[in-house]
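1. any chance you can model this:
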Amino acid sequence: MSPILRLALEAGPLAVFFVTNNLYGLMTGTGAFMVATTLALAMSWQLERRLPVMPLVGCFFVLLFGGLTLWLDDELFIKIKPTAVNLLFAAALFTGLAMKRNLMKIVMGTVMEMDDAGWRILTVRWAWFFVLLAILNEVVWRSFSTDVWVNFKVFGIMPLTLLFSAFQVPVIMRHQIQTNDPATGSPATAGEEPK
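-> All right, here's what the predicted structure looks like:
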């Protein structure tokens, strides 16, 4: 799947949530968010014949907290969903490190190859970043209006995540495992097509 299509599938449900909330309110926006998230996951399955772990977990929580929001007619649940998801990811990464199992390497190891030191650095950084996102979400929903929180969720979290990801590129480049290109015998980054 192309990076642009992947980004569209991840950002699309947020765009639906934002537009529907602005037009019809949070409850309708929540229902639309649940439908759009489920459709995006189904499209990922259709295109790749596999379900990525983070979108799958995200969809589960959208359905759980969105369902509670609609069932109990209480916007609290959809507002604390990002907090719960980010703390879950952080706890999983920290627990994996404590048990000498790098979960990020297990999930992302098919996409890129790095040495163990690189995976550890990335894991620690992402775990703390998830904690930061959880704290930011709590501050915003508790301190501002629902519309401000929706704007933060759509226009704050995604750009922050993309910016944070960009800052990890030097670590990835520094810790990538180099392999020899069988055609030329010269070093090539793991996963790179032989020349």
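2. from now on I want contacts and neighbour counts done on CA atoms only, so please keep to that.
-> Will do.
3. just how off-centre is the helix or strand harbouring L23 within its chain?
-> Element membership of L23 [criterion: DSSP states H and E] is helix 3-24. When distances are taken as CA atoms, centre = their mean, to the nearest Å, helix 3-24 is centred 14 Å away from the chain's centroid.
4. so which bits of that helix are buried?
-> Neighbour-count burial for helix 3-24 flags L9, E10, A11, G12, P13, L14, A15, V16, F17, F18, T20, N21 (criterion: 16 or more other CA atoms under 10 Å).
5. got a markdown table for the residues you listed, with distance to F94 too?
-> Supplementary listing: these in a markdown table, determined by distance: CA to CA, whole Å:
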| residue | distance to F94 |
| --- | --- |
| L9 | 28 |
| E10 | 25 |
| A11 | 27 |
| G12 | 30 |
| P13 | 28 |
| L14 | 28 |
| A15 | 31 |
| V16 | 33 |
| F17 | 31 |
| F18 | 32 |
| T20 | 36 |
| N21 | 35 |
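6. ok, back up a step: C-terminal to the helix holding L23, what's the next element?
-> Heading C-terminal from helix 3-24, the first helix or strand you meet, by DSSP H and E, is helix 26-48.
7. I figured I157 was touching I135, is that so?
-> No. At 11.8 Å, I157 does not count as touching I135 under the criterion of CA atoms under 8 Å.
8. tell me where this protein has helices.
-> Counting by DSSP state H, the chain has these helices, from start to end: 3-24, 26-48, 53-72, 76-98, 103-108, 116-143, 146-152, 158-167, 169-175.
9. of the ones you listed, which is nearest T189?
-> Evaluated over these, closeness to T189 peaks at helix 169-175, with 9.4 Å, by CA to CA.
10. now A32, nearest residue through space, not along the chain?
-> Once flanking residues are discounted, A32 sits nearest to F17: 6.3 Å by CA to CA, 6 or more residues apart in numbering.
11. surely that neighbour touches M27?
-> No. F17 lies out of contact with M27 (CA under 8 Å); the separation is 10.0 Å.
12. distance of the residue nearest to the spatial centre of the chain from E113?
-> The residue lying closest to the centre of the chain (CA atoms, centre = their mean) is M54, at 5.8 Å. The span separating M54 from E113 equals 19 Å under the rule CA to CA, to the nearest Å.
13. let's see this one next, to set against the first:
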Amino acid sequence: MAEERQINPWLKNGLELGPPILFFIAYLRLQETSVSIGGTEYEGFIIATAVFVPILLTTTAILWKLTGVISRIQVFTAILVVFFGALTVWFNDPRFFKMKTTIVYAFFALMLGIGLAQGKSYLKFLMGDRLPMADEGWMIMTKRLALAFVAMAVANEIVWRTQSEQFWVTFETFGLPIFLFALIMTQAPLIERFSLAEDEGEDDAA
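-> The predicted structure follows:
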């Protein structure tokens, strides 16, 4: 596996968080707009989606070029965004793009759950080289995140099916990421409890 090159953290965060924020801004500006193409009327949500897809692919490619690596999660997310974004535009139906968020979180929960059923932490497989921690700690954190992803998938389904489109866009852009960030921050005591010295982590990985 290629070693990741370090880049300015502000640049990295901008490349990772920029696309959804730009989608949010584009939607707010275009939500009352409609464009006729080939006799078909496309509303603001569809237009914002069509703009979001190439922006995400471009920022992902730039991040890959700068760091030299791209995570499996980024690849999977990009594939789903392209697939469901294309369906959204092709069928002129925003439901496809809204369901994409549910599928992403449900997939993460499923993968972590499969690992747990095998007595493994796939989270450690993804992050173990950056966060040396005892296996017990990884298993606990994996269980918590798996449950969180289930809750986020369910919440997304409830919100997009019962609330306004603008509420869902705000919820998907800010609500779900803030919840996940807050959950990860609350894992600090667990990480500290099961943390390994760097040399121990390397020995364990070996």
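14. count the neighbours of M158 of structure 1 for me.
-> Using other CA atoms under 10 Å as the criterion, M158 of structure 1 is surrounded by 15 other residues.
15. which one in structure 2 is aligned with it?
-> Residue mapping for M158 of structure 1 onto structure 2 gives P177, with TM-score structural alignment as the criterion.
16. quick check: that match vs T77 of structure 2, distance?
-> 14 Å.
17. and what of I47 of structure 2?
-> On the measure of CA to CA, I47 of structure 2 and T77 of structure 2 end up 20 Å apart.
18. looking at these two, which is more packed in?
-> Ranked by neighbour count (other CA under 10 Å), I47 of structure 2 and T77 place I47 first, with 21 against 18.
19. tell me the spacing between the more buried one and F149 of structure 2.
-> The spacing between I47 of structure 2 and F149 of structure 2, counted by CA to CA, is 28 Å.
20. ok, T28 of structure 1 - contacts?
-> The contact partners of T28 of structure 1, taken as CA atoms under 8 Å, 6 or more residues apart in numbering, are T20, N21.
21. now check structure 2 for the residue matching it.
-> Aligned against structure 2 - with TM-score structural alignment as the criterion - T28 of structure 1 pairs with I47.
22. do the same with L87 of structure 1
-> Mapped onto structure 2 by TM-score structural alignment, L87 of structure 1 lines up with A106.
23. what of M112 of structure 1?
-> When structure 2 is aligned by TM-score structural alignment, the residue opposite M112 of structure 1 is L131.
24. ok, that match - contacts?
-> Contact criterion CA under 8 Å, 6+ apart gives S195 as the residues in contact with L131 of structure 2.
25. give me the neighbour count for E43 of structure 2.
-> 19.
26. cool, F89 of structure 1 as well?
-> The number of residues packed around F89 of structure 1, counting by other CA under 10 Å, is 19.
27. also A40 of structure 1?
-> Neighbouring residues of A40 of structure 1 were enumerated by other CA under 10 Å; the total is 20.
28. do the same with A182 of structure 2
-> Counted with other CA under 10 Å, A182 of structure 2 comes out at 11.
29. one more: the one 4 residues further on?
-> When neighbours are defined as other CA under 10 Å, T186 of structure 2 has 11 of them.
30. to which residue of structure 1 is it aligned?
-> Structural correspondence for T186 of structure 2 with respect to structure 1 (TM-score structural alignment): F167.
31. how close does that match sit to L122 of structure 1?
-> 11 Å.
32. and what of V131 of structure 1?
-> Relative to L122 of structure 1, V131 of structure 1 is positioned 14 Å away (CA to CA).
33. likewise V169 of structure 1?
-> 10 Å.
34. who has more neighbours out of those two?
-> For V169 of structure 1 versus L122, the count of surrounding residues by other CA under 10 Å is larger for L122: 18 against 12.
35. show me the contacts for the more buried one.
-> For L122 of structure 1, the contacting residues are Q168, V171, taking CA under 8 Å, 6+ apart as the criterion.
36. so what does it match up with in structure 2?
-> Structural correspondence for L122 of structure 1 with respect to structure 2 (TM-score structural alignment): M141.
37. from G201 of structure 2, how far off is the aligned partner of S145 of structure 1 in structure 2?
-> When structure 2 is aligned by TM-score structural alignment, the residue opposite S145 of structure 1 is S164. Going from S164 of structure 2 to G201 of structure 2 by CA to CA gives 47 Å.
38. Q187 of structure 2 too?
-> Following CA to CA, the distance that separates Q187 of structure 2 from G201 of structure 2 is 19 Å.
39. higher neighbour count, those two?
-> Counting neighbours by other CA under 10 Å for Q187 of structure 2 and for G201 shows that G201 has the greater number, 18 against 14.
40. and that one, what does it touch?
-> The contact partners of G201 of structure 2, taken as CA under 8 Å, 6+ apart, are D129, P132, M133.
41. buried ones among the residues you listed?
-> Once neighbours are counted (16+ other CA under 10 Å), the buried part of the contacts of G201 of structure 2 comes down to P132, M133.
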